[in-house]
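Asker: Sequence and predicted model, in that order:
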Amino acid sequence: MKILILIVSYNGEKTICSVLESCLTDERLSDITTLVIDNASTDKTIAAIQSVNLNPLEIIQMPSNVGVAIAYNIGLKKAKELGAKWLFLLDQDSVCLHCCLNHLVEEANMLEKKGEQVGAICASVRSWFFQDSIHLPYNWTGHSLVTANLCSSSEIVIPIDSSLSSGTLYNVEALNAVGGFREDYFIDFIDHECHLRLRKADWGIWWHKHAILYHRLGIIQKMTNEGLWIEHKPYRYYYMARNMFEGLRRLGGKTAAARFIKQDIFGHIQRLWRYGKSPWKSSYFMIRGVIDGFLGRFGKH
């Protein structure tokens, strides 16, 4: 059974070696190919990738930064060409704990033997800086994504509706069936939008408690009295707000759009002013993103 590991890089020289080296820890798996798609990095990312003794490893250097979704779909096409059954996505600032991928593959195979239509199975993503903090997956209510309540569950593998793309093992057939990732989003909310389409098409998604991945989300992570605060570069809030507004309004209607603005946008702006480093700039990009999402302006800006 062939597996393609896909990593999309952009100026990731400081972290890319760690994620590539963590791909070497699944000794029980064979027939794995690793593909790095580099979005025109201007630092020493390519040299760092080439310094890692990972075989087979392929690097595709894009002439410009095409974003995450286009790179994912290039990886999906490559997986189909290789005849791979599974596509495993990793961000350049993630690190797999020992046998993370092996856990995901074993459970995906077991679910299929039980007759389940497996679209994806997701790792348990933890903060790199606060390793007891788990980035919990989400369930879809019909008009919003809410954090899944997994505290009381004794199950190791739990059905969900969405989680982060980094550390997720995708069924190539399932991604193909729903048309892959939405390219005009460029970056952000690409994973959740795709996952909701997978669920709508009756492909199951699961979260694996013991498949652990550490992730350096954002540029700032700090613990507050409201929990873990993750802050991104100001321009990222544009894509987050724009894509989330469009996706939630399309999938959940006016109720979802109104709730997103009232609770998520205004709530996050308030937290930006409490904890953020650049509240004015981040808030501006967030509001501009909602406007462009409403007007249907997408792509790279």
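Answerer: Yes, it's here. For clarity, every value in this text was computed on a predicted model and none was experimentally measured.
Asker: Please make it C-alpha for all contacts and neighbour counts, starting now.
Answerer: Fine.
Asker: Pretty sure Lys44 sits against Glu13.
Answerer: Yes - if you go by C-alpha atoms under 8 Å, Lys44 and Glu13 touch, sitting 5.5 Å apart.
Asker: More neighbours: which of the two?
Answerer: Legend: neighbour count by other C-alpha atoms under 10 Å for Lys44 and Glu13, higher for Glu13 (20 against 12).
Asker: Tell me the secondary structure at the more buried one.
Answerer: Here Glu13 is recorded as coil under DSSP: H, G, I helix; E, B strand; the rest coil.
Asker: who are the neighbours in contact with it?
Answerer: 43-46, 48 (C-alpha atoms under 8 Å, 6 or more residues apart in numbering).
Asker: For it, which non-adjacent residue is closest in space?
Answerer: Sequence neighbours aside, Thr45 is the residue nearest to Glu13 in space, at 4.1 Å (criterion: C-alpha to C-alpha, 6 or more residues apart in numbering).
Asker: since we're on the one you found, how many residues are nearby?
Answerer: Residues within reach of Thr45, counting by other C-alpha under 10 Å, total 21.
Asker: so how far is Leu217 from it?
Answerer: Distance of Thr45 to Leu217, given as C-alpha to C-alpha, to the nearest Å: 19 Å.
Asker: One more to weigh against that first structure:
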Amino acid sequence: MAEQDHGGRTAGVVLVYQPPEGVIENVDLLLAQVPWVFVVNNSPSHSAEIIDGLRARPRVTVLDQDGNVGVAAGFNAGMRAALTDGFDFVWIFDQDSTVTEGMLPALLRAQSRTDLRAGIVGPALRAAETGNVYDADRGQGSAPIDALISSGALFSRELLEEIGLHDEGLFIDYVDHDISLRASRAGYTNLKVYDTLLDHRFGDSVPASFFGRRVYLSNYSPLRQYYMSRNRVIVARRFGMGRWFRDDVRYGIKAWIKVIFCEKDRPTKIRAFFRGLRDGFRYRDI
């Protein structure tokens, strides 16, 4: 089927939690590439004006959740709605990402590759704060990758019907690793598409100085540090310590250097990290 027909069969999903005003513009950019967008509202008691603005837009369905149900359950709510409405591809985003022009056609070209069984397909990443493309995201065409971040990722109905949706028990963090590695285990090849870029922010992205060098702090809460620590262990127990784990450890070391030397509330975050390690080893669904 022609690429543009695939685009017509693709629904967008945007997960929001106490969203900033910029999410409205991002949904409009997404609507320029897909026929329908499902906005999953994980904070129904907040940001009523912004949510009402989205609700009033044509070709947008707002799915109010019962409080903050988490990233996994939130994405799943939008994906289920899209599949129920007959869409064959689901393209998901969080509110920290910005859609760029021509992204969907680039992802669909990679998804239609005939030399492999394409799994999850996602764009290369560019730091929204600086405009710099991350070193690991420089390249051409599309290439296999173990794990993609959820935001900007394209899923086919075929894939989701075989491997299932996100693991809601993880709640947040490593949800994307888990579903990516499940796709690989099922014989799919996940692809990073270097011909298109997603502008993305990790956490607060607050600038700071570290030994005279400008860095950006995520400032994740102790709760996020807990889930990152716990879920890293859970996913490693499920899938082993492959290339994804080595890449993740390198990223984690850099992140914790900034936490220890630059961020506030360090003792609480360190305690949350160790509680997460403990609970990751105790997790019993494996």
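Answerer: Nice, thanks for sending it over. What you see is a predicted model, and the numbers here were worked out from it, not measured in a lab.
Asker: And the TM-score between these chains?
Answerer: Here the TM-score for the pair of chains, by TM-score structural alignment, normalised by the length of the second structure, is 0.84; 273 aligned residues with a C-alpha RMSD of 2.9 Å.
Asker: ok so, going back, okay but the residue nearest to Glu13 of the first structure is in contact with Gly12, surely?
Answerer: Yes - between Thr45 of the first structure and Gly12 there is a contact at 5.5 Å, judged by C-alpha under 8 Å.
Asker: In a strand, Pro267 of the second structure, correct?
Answerer: No - with three-state DSSP as the criterion, Pro267 of the second structure is located in helix rather than a strand.
Asker: longest helix of the second structure?
Answerer: Scanning the second structure for the helix with the most residues, using DSSP state H, yields helix 243-262.
Asker: Can you give me the buried ones in it?
Answerer: 244-245, 258-259, 262 (16 or more other C-alpha atoms under 10 Å).
Asker: In TSV: those, plus distance to Gly131 of the second structure.
Answerer: Shown next, in TSV, are the buried residues of helix 243-262 of the second structure (distance: C-alpha to C-alpha, whole Å):
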residue	distance to Gly131 of the second structure
Trp244	25
Phe245	27
Lys258	21
Val259	23
Cys262	23
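Asker: Now Val290 of the first structure. Nearest residue, chain neighbours left out?
Answerer: Arg242 (4.8 Å).
Asker: Going by residue numbers, what spans are helices in the stretch 101-250 of the first structure?
Answerer: Assigned helices in the stretch 101-250 of the first structure, in chain order: 172-177, 190-200, 234-259 (criterion: DSSP state H, counting those that start in this stretch).
Asker: which one of these lies closest to Arg126 of the first structure?
Answerer: helix 190-200 (17.2 Å; C-alpha to C-alpha).
Asker: could you pull out the strands for the first structure?
Answerer: Secondary structure of the first structure by DSSP state E: the strands cover 3-9, 32-38, 57-61, 86-91, 94-96, 118-127, 138-140, 145-147, 157-160, 168-171, 204-215, 220-224, 227-231.
Asker: Onto which residues of the second structure does the fourth one map?
Answerer: When the second structure is aligned by TM-score structural alignment, the counterpart of strand 86-91 of the first structure is residues 89-94.
Asker: one step back: list the contacts for the aligned partner of the residue nearest to Val290 of the first structure in the second structure?
Answerer: When the second structure is aligned by TM-score structural alignment, the residue opposite Arg242 of the first structure is Arg230. Arg230 of the second structure is in contact with 273, 275-281, counting by C-alpha under 8 Å, 6+ apart.
Asker: That concludes my questions; thank you for your assistance.
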